[in-house]
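1. Sequence first, predicted coordinates after that:
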Amino acid sequence: MSEISLSDLYSNMQAEMLQTLHTGSVPFAHSGTKGDNTEANWIAWFKKYLPARYAVDKAIVIDSGGKCSQQIDLVIYDAQYSYMVFQQQESKLIPAESVYAVFEIKQNLNKDHMEYAQEKAESVRSLIRSSAPIQHAGGQYKPKPLHEILAGVLTTKSDWTAPIAPNVVKYINITSHNKRLDFVCSVSDNTFVIDNNIFVSQYDASKTPTIRFCEQNDSLVFLLLNLLKRLQDIGTVPAIDYREYASKIDSKYYKVM
């Protein structure tokens, strides 16, 4: 029986991913334009490599109470059951129930950018999420328990001198439920992931997580495979309870005589 080298496959895949990520990347004099270009490349990268059941966009996340998150550079959300994706001028508004993961995108990895990504994550995770019962031919399923929304920061390079692992591990906030980062990627250095042994059902702050990382040559493949595993663990997002959103519409009852 012939064998195939997974290492070779991963190396080829990494090279292809790098090409996708850097397609159209040219230096811009204006830093804001350069940042927008980097965000667009990462969004295109996720759209290419994630299954079609997931949608990817820059967006603001909202809840049924009208509260909203900060602007999120990259949101991975449900593409099959998310009927309520609003457009407000240039921004997409995505219901919190539909969100799988959120990422902050920066050129360089450093302490400030990691803390900024943690604040962005907290602004999403603190929103209210509903979960409605699901009807099926034989009756009704109970509301699905709310999943843990994943979060991370994506960068091209690091401000820290290699090896960067001690600094990254130091600044991953693993004790705060809403601020923790599950993924930290510096394409030219390493990708770090928090093992999901503390996410079997819900986040357990009493458990000490294992932080795994790979080397530069596999940074994007490692990110993708671990993200796919975590998305697989989540399964499907909960059914939105549309009554919660409808309750904010001023309506009246009319009694039929």
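-> That came through fine. Numbers count the residues shown, from 1 in each chain.

2. C-alpha from now on. contacts and neighbour counts both.
-> Noted.

3. how about the helices of this protein, start to end?
-> Counting by DSSP state H, one finds helices in the chain at the ranges 6-22, 31-49, 111-125, 165-171, 219-234, 242-246.

4. Just name whatever secondary elements the longest one is in contact with.
-> To tie it back to what came earlier, the one meant is helix 31-49. With contacts taken as 3 or more CA pairs under 8 Å, 6 or more residues apart in numbering; DSSP states H and E, helix 31-49 sits against helix 6-22, strand 54-62, strand 72-78, strand 99-109.

5. Got another one to weigh against that:
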Amino acid sequence: MLDTYLPKRYQAANAFVVDSLGNFSDQIDVVVFDRQYSPFIFKFNEQIIVPAESVYAVFEAKQSASADLVAYAQRKVASVRRLHRTSLPIPHAGGTYPAKPLIPIWEGYLLLKVTGVLHWGCRLTKPSMGIYLMDDLIWAVLHRMGIFTSNNIDSKFNFEHGNKPATAFLFRLIAQLQFSGTVPMIDIDAYGKWLAN
């Protein structure tokens, strides 16, 4: 769904993420990455491999939530966050702009079906609802229920009820992508050195 509705400068796909040192992430259900300014996206044995600098967000999509599934999703997200990312100064006609700071990689958990009370098995955020959010979670979309959001700055937690949580999530994601602007300028030479070895 995401790849159909995102603006064309972005792409969403099941993919692996790689860094210029040759480290790979686990396979991620949904990687949202820059397609306009990413000079290369690998494809190997029908698997998409995205450079770490191009990644905006990673999501795990599951049928249900449990403590084990959330811990599994956390490990997969951590495999992306630990990757090395480069950012070079940006040349222009009058000289160069400083290298762009690395953008945060957002993460989330997309649930297609929910039955009963959710116990996510991580830090307690709203005990009356039985909701446990994974650390650093940005979004959780629950089919037919609503959308959970939180942030790392003040750990605020919000649940928005709604009949169209997937649509609300899509609009929220597009707004975040617009706010982030372009990804950093990738050090292509660093990838070239890795691939040459």
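-> In hand now; what should we look at? Keep in mind the model is a prediction, meaning the values are calculated, not measured.

6. Compile the helices and strands packed on helix 31-49 of the first structure into TSV and extend it with columns for mean neighbour count and distance to His147 of the first structure.
-> Below are these laid out as TSV (neighbours: other CA atoms under 10 Å; distance: least, CA to CA, whole Å):
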stretch	mean neighbour count	distance to His147 of the first structure
helix 6-22	15	29
strand 54-62	22	16
strand 72-78	23	13
strand 99-109	23	8
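
7. so which of the ones you listed comes closest to Phe222 of the first structure?
-> Phe222 of the first structure lies closest, by CA to CA, to one member of these: helix 6-22, at 9.0 Å.

8. tell me, that closest one lands on which residues of the second structure?
-> Counting by TM-score structural alignment, helix 6-22 of the first structure lines up with no residues of the second structure.

9. Aligned to Tyr81 of the first structure, what sits in the second structure?
-> Checking TM-score structural alignment: Tyr81 of the first structure goes with Tyr37.

10. I figured its match hits Val183, correct?
-> Yes - Tyr37 of the second structure is in contact with Val183 according to CA atoms under 8 Å; the separation is 7.4 Å.

11. Just confirm Gly152 of the first structure contacts Leu181, I think it does.
-> Yes - if you go by CA under 8 Å, Gly152 of the first structure and Leu181 touch, sitting 5.0 Å apart.

12. what's the overlap in contacts for these two?
-> The overlap between the contact sets of Gly152 of the first structure and Leu181 (CA atoms under 8 Å, 6 or more residues apart in numbering) consists of Ala117, Gln118, Ala121.

13. Pull the number of nearby residues for the second one.
-> The number of residues packed around Gln118 of the first structure, counting by other CA atoms under 10 Å, is 23.

14. Residue in the second structure paired with it?
-> Match for Gln118 of the first structure (TM-score structural alignment): Gln74.

15. So the residue lying closest to that match once chain neighbours are set aside versus Tyr72 of the second structure, what's the distance?
-> In space, and not counting its chain neighbours, Gln74 of the second structure is closest to Met134: 7.1 Å by CA to CA, 6 or more residues apart in numbering. Met134 of the second structure sits 11 Å away from Tyr72 of the second structure, going by CA to CA, to the nearest Å.

16. ok, now Trp120 of the second structure?
-> Going from Trp120 of the second structure to Tyr72 of the second structure by CA to CA gives 11 Å.

17. The two: who's more crowded?
-> For Trp120 of the second structure versus Tyr72, the count of surrounding residues by other CA under 10 Å is larger for Trp120: 19 against 13.

18. Would you mind giving the helices and strands packed on helix 31-49 of the first structure as TSV with distance to Ile194 of the first structure added?
-> Shown next, in TSV, are those (distance: least, CA to CA, whole Å):
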stretch	distance to Ile194 of the first structure
helix 6-22	21
strand 54-62	22
strand 72-78	18
strand 99-109	14
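
19. picking that back up, out of the helices of the first structure, flag the one nearest Val193 of the first structure.
-> For Val193 of the first structure, the closest of those is helix 219-234, at 7.5 Å, according to CA to CA.

20. ok, average deviation of that closest one from the second structure?
-> Compared with the second structure after the fit, helix 219-234 of the first structure shows a mean deviation of 1.8 Å (mean CA distance after the TM-score superposition for the first structure).

21. so where is that helix in the second structure?
-> Aligned by TM-score structural alignment, helix 219-234 of the first structure falls on residues 165-180 of the second structure.

22. Distance from the chain centre to stretch 115-128 of the first structure, please.
-> Stretch 115-128 of the first structure sits 11 Å away from the centroid of its parent chain (CA atoms, centre = their mean, to the nearest Å).

23. Show me which residues of it are buried.
-> Within stretch 115-128 of the first structure, the residues scored as buried using 16 or more other CA atoms under 10 Å are 115, 117-128.

24. which position in the first structure aligns with Asp3 of the second structure?
-> In the first structure, Asp3 of the second structure lands on Lys47 (TM-score structural alignment).

25. if I look at that match, how far off is Met17 of the first structure?
-> 12 Å.

26. re the thing from before, quick one, which of Tyr37 and Val183 of the second structure is more surrounded?
-> Between Tyr37 of the second structure and Val183, counted using other CA under 10 Å, Val183 has the larger neighbour count: 21 against 15.

27. Hmm, that one is touching Asp34, no?
-> Yes - using CA under 8 Å, Val183 of the second structure is in contact with Asp34, at 7.0 Å.

28. overlap in contacts of these two?
-> Common neighbours of Val183 of the second structure and Asp34, counting by CA under 8 Å, 6+ apart, are Ser54, Val55, Tyr56.

29. Compile the shared contacts of Gly152 and Leu181 of the first structure into JSON lines and extend it with columns for distance to Arg230 of the first structure.
-> Shown next, in JSON lines, are these (distance: CA to CA, whole Å):
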{"residue": "Ala117", "distance to Arg230 of the first structure": "19"}
{"residue": "Gln118", "distance to Arg230 of the first structure": "19"}
{"residue": "Ala121", "distance to Arg230 of the first structure": "16"}
